[in-house]
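**Q** Quick one, structure for this:
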Amino acid sequence: MSEPSRYISGNVSQLKPSGIRKFFDLAANMEGVISLGVGEPDFITSWNVREACIQSLEQGYTAYTANAGMLELRKEICSYLNSRFALNYDASSEVMVTVGASQALDLSLRAILNPGEEVLLIEPCFVSYEPLIRLCGGIPVSVSAREENSFKPTAADIEKKITQKTKALILCSPNNPTGAQLTKKELQEVSLLAEKHDLLVIADEIYAELSYEEAYTSFSSLPGMRERTILVSGFSKGFAMTGWRLGYACAPAPLLAAMLKIHQYSMMCAPTMAQHAALEALTNGLADVDSMKRSYRQRRNLFVEGLREIGFSCHLPGGAFYAFPSIKNTGLSSDEYAESLLLEEKVAVVPGSVFGSCGEGFVRCSYASSVEQLQEALKRMERHLKKLQASSNIVSERMRKEA
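**A** Reported below is the predicted structural model:
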């Protein structure tokens, strides 16, 4: 009998399963777990947005839309980007609606990469970046963002990794998993590098609406960057629409046309009813976005302060809804700590190592949970830390006596 696995592509065989899902699946089979693991808003999509979807079904909008998405929605995306972030795109040739921001990212990489070309990643970074690059035959190159710099890359760090094979840089700000947000000045320094080395920048701006300390600067709004930027975003995070799977890409017409060719053959179009919902979200849902943002900011302050009070070092994230505390004082690896915390105290977090090797020694905690759950999680994490420290002291004392 033949072995079916022999037909699987080598590229796919080498991919590792998502480290985020590993702990999410473990937690799903346990009772009483507080999950700080999956990056998903705890808000339900606003009623008016859900109602727009229902009405679209009742009115029979069940056919395909244009490959690039409903023109009315693309026009509204342009209006939204202009009013919120001072961006100007042409709805007919520079905007495409996708099945989540993840598909927009996939299309971006497939449209630009030739085998052997390099893409710079600022690590720790979202778990999908490296696999998607490899599936295109590209080579991911890591640029480490360090805790002492609040997990922000410096221009010098980036430039050291640029070679003649470097094609693009993926930039996510605010960042998943660290929550680090680059200032306008810091983005400008990166833009000078992009121009100097003729790099394309894929700007993952899915967390643009969740910026807490300063007005958000979109990378393509910087001088000279519009023509070398693919903006990737969507409705999942800021609009609490994760399950709707709706995103978009904005890029100069030639790049967008290349992405659209792939989209035509692989996906046809994004779900019609979700597009109607997104149109309502942009037209009448921004007040809800602002309200959710205020709530996240409050929870961020509560949770980060709580982590510090119980004994963890943690920088204050500028955006998104993640805290990225150091767990080096436990003596455990990030994977060991996450598993121990889940099994002993039923709190699910994600090991920092799944976001790149420089994430080792940290864990990602999503504070997109209720205040009550966050407070309870902190109590459990404090109890767990004290047990680990007590155990470590006992071992140290035993070794001292034996010596």
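
**Q** contacts, neighbours, all on C-alpha from now
**A** Noted.

**Q** can you give me the helices for the stretch 151-300 of the chain?
**A** 155-160, 184-196, 253-266, 272-284, 286-310 (DSSP state H, counting those that start in this stretch).

**Q** Tell me which of the ones you listed sits nearest to residue 36.
**A** Residue 36 lies closest to helix 286-310 among those, at 11.3 Å (C-alpha to C-alpha).

**Q** now for the helices of the stretch 151-300 of the chain, which one comes closest to residue 341?
**A** helix 286-310 (14.4 Å).

**Q** and the angle for that closest one with helix 272-284?
**A** 90 degrees (axes from the mean of the first three to the mean of the last three C-alpha atoms, to 10 degrees).

**Q** Here is the second sequence; please produce its structure so I can put it next to the first one:
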Amino acid sequence: MKNISSKLPNAKTTIFTTIGNLARQHNAIDLSQGFPNFEADSKLMRLVTKAMSDGYNQYAPMFGSFPLREAIVQKIKALHGKSYHVEKEITITVGATQAIYTAITAFVNQGDEVIVFKPAYDCYEPAIAINGGVSILVEMNGDRFKIDWEKFRVRITPKTKMVIINTPHNPSGTLLSKNDMLALQQSLLGTDIILISDEVYEHIVFDDLTHESVSRFPDLASRSIVCGSFGKTFHVTGWKVGYCVAPAELMQEFRKIHQFNVFSVDHPTQRALAQYLQEPKHYLELSDFYQKKRDYFINALNQSSFKVLPSQGTYFQLLDYSALTDENDVSYAQKLITNHRLACIPISVFNIDQKDNQKLRFCFAKTQATLKKAINILNSLK
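**A** I've put the predicted structure just below:
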């Protein structure tokens, strides 16, 4: 046992666990992790119960329940104009994280390079490392975290196997525009590079902006595995149900890993989601629902010492605290918990070399009462 060789020798406890433990220790208001503190639609709950009563309690098909796959394919066609084959080009997964991990495992081999835009959600790079790949990090610029596409193109080499994008973007709350997607598409023309598009916040977009799914762009769609999450969309992150769509030749390889990894996903939940998706308002009204929460949160901070650039999507809002202190963001986030009983996530942990831009991420997927308590604390800081 002394000769164990770790596949992730430098892996540490995630910031989410660290902050979460500290928040519980100090009974802090928790705006750190990305999950709602309110219940999902009771109709959806009843549909799950009914599916159990109707006997859908054994293994679902490995690809996913047909009615759910069909409902997702119809949704994508209606929203983005792209038709995916219900049998060959969609798989239901245990959340989007499993979809991303499985996609990386299916295609990344020893020495392959994968381009990741930073700041980035923390599940990408460990999965690349486990599979022997090399993460090539490209920093996003400015308060709106824009991608310099010339800088990106320089990082493409003969070893580049994959690129990972995330829009709407966690942790910044920004979107990739149509021009961004066209620039990415042009950059990858003539290559065999695979694209993973993490679109888990696809239905949470503000100020009449548009979520530019990879599925809208023919060449990108032809090389992409697009990942989504019902947990984010329907306030049920604990259910861990997601999906991915991809061209048949990519999905075939994806499923080879998926079948030996999880095989299938919770069956009654899939049946319930398939029925719930029949009413498009359940996801089409989500942007308005969360924009009201975003607007309440940021408008109440107008007279605070924080600099606020409104989130364009997701249910996260960044706050710049540079007018308050020169303290680094990890230390300041911990102090907010211990001194003021308010938890958030420091952004430096997602940056290249933990670069500190003095920004904190707050989740506003909370009840009005919770947000009001948090706002009172933030407004008191001078």
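
**Q** What would you report as the TM-score here?
**A** Once superposed, chain against chain, the TM-score is 0.94 (TM-score structural alignment, normalised by the length of structure 2); 378 aligned residues with a C-alpha RMSD of 1.8 Å.

**Q** In a markdown table, list the helices of the stretch 151-300 of structure 1 along with distance to residue 340 of structure 1.
**A** Formatted as a markdown table, the helices of the stretch 151-300 of structure 1 follow (distance: least, C-alpha to C-alpha, whole Å):
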| stretch | distance to residue 340 of structure 1 |
| --- | --- |
| helix 155-160 | 34 |
| helix 184-196 | 38 |
| helix 253-266 | 41 |
| helix 272-284 | 40 |
| helix 286-310 | 17 |
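
**Q** so which of those is the most packed in?
**A** Comparing the helices of the stretch 151-300 of structure 1 on average neighbours per residue, with mean count of other C-alpha atoms under 10 Å, the densest one is helix 272-284 at a mean of 22.

**Q** returning to that earlier point: would you mind saying which of the helices of the stretch 151-300 of structure 1 lies nearest residue 210 of structure 1?
**A** Across the helices of the stretch 151-300 of structure 1, residue 210 of structure 1 has its closest neighbour in helix 286-310 (5.8 Å, C-alpha to C-alpha).

**Q** following that closest one, which helix or strand shows up next?
**A** strand 322-323 (DSSP states H and E).

**Q** hmm, who's touching that following strand?
**A** 39, 176-179, 300, 304, 314-317, 364-368 (C-alpha atoms under 8 Å, 6 or more residues apart in numbering).

**Q** if I pick residue 293 of structure 1, what's in contact with it?
**A** If you count contacts by C-alpha under 8 Å, 6+ apart, then residue 293 of structure 1 has 209-212, 238 around it.

**Q** Just tell me what it corresponds to in structure 2.
**A** Structural correspondence for residue 293 of structure 1 with respect to structure 2 (TM-score structural alignment): residue 287.

**Q** distance of its match from residue 314 of structure 2?
**A** From residue 287 of structure 2 across to residue 314 of structure 2, the span is 9 Å (C-alpha to C-alpha, to the nearest Å).

**Q** which parts of stretch 356-375 of structure 1 are buried?
**A** 356, 358-369, 371, 373-375 (16 or more other C-alpha atoms under 10 Å).

**Q** which residue in structure 1 lines up with residue 232 of structure 2?
**A** Match for residue 232 of structure 2 (TM-score structural alignment): residue 237.

**Q** actually residue 107 of structure 2, not the one I wrote
**A** Aligned partner of residue 107 of structure 2 by TM-score structural alignment: residue 112.

**Q** And the residue nearest the centre of structure 2?
**A** residue 200 (4.7 Å; C-alpha atoms, centre = their mean).

**Q** residues in contact with it?
**A** 96, 167-168, 227-230, 232-233.

**Q** and the gap between the match of residue 232 of structure 2 and residue 48 of structure 1?
**A** 17 Å.

**Q** what about residue 382 of structure 2, distance to residue 49 of structure 2?
**A** The gap separating residue 382 of structure 2 from residue 49 of structure 2 is 50 Å, by C-alpha to C-alpha.

**Q** quick revisit: quick check: the match of residue 232 of structure 2 touching residue 205?
**A** No: when contacts are counted by C-alpha atoms under 8 Å, residue 237 of structure 1 is not listed as touching residue 205 (10.3 Å).

**Q** Quick check: the aligned residue for residue 188 of structure 1 in structure 2?
**A** So residue 188 of structure 1 corresponds to residue 182, using TM-score structural alignment.

**Q** show me what contacts the residue nearest to that match when sequence neighbours are not counted?
**A** Leaving aside its sequence neighbours, residue 182 of structure 2 sits nearest to residue 217 (C-alpha to C-alpha, 6 or more residues apart in numbering; 7.8 Å). Contact analysis of residue 217 of structure 2 by C-alpha under 8 Å, 6+ apart lists 181-182, 185.

**Q** again, 10 Å this time
**A** Contacts for residue 217 of structure 2 were tallied using C-alpha atoms under 10 Å, 6 or more residues apart in numbering; they are 80-82, 178, 181-182, 185.

**Q** Could you check how far residue 203 of structure 2 is from residue 288 of structure 2?
**A** 10 Å.

**Q** residue ranges of the strands in the stretch 51-200 of structure 1, please?
**A** All strands of the stretch 51-200 of structure 1, identified by DSSP state E, counting those that start in this stretch, fall at 95-98, 118-123, 139-144, 166-172, 200-204.
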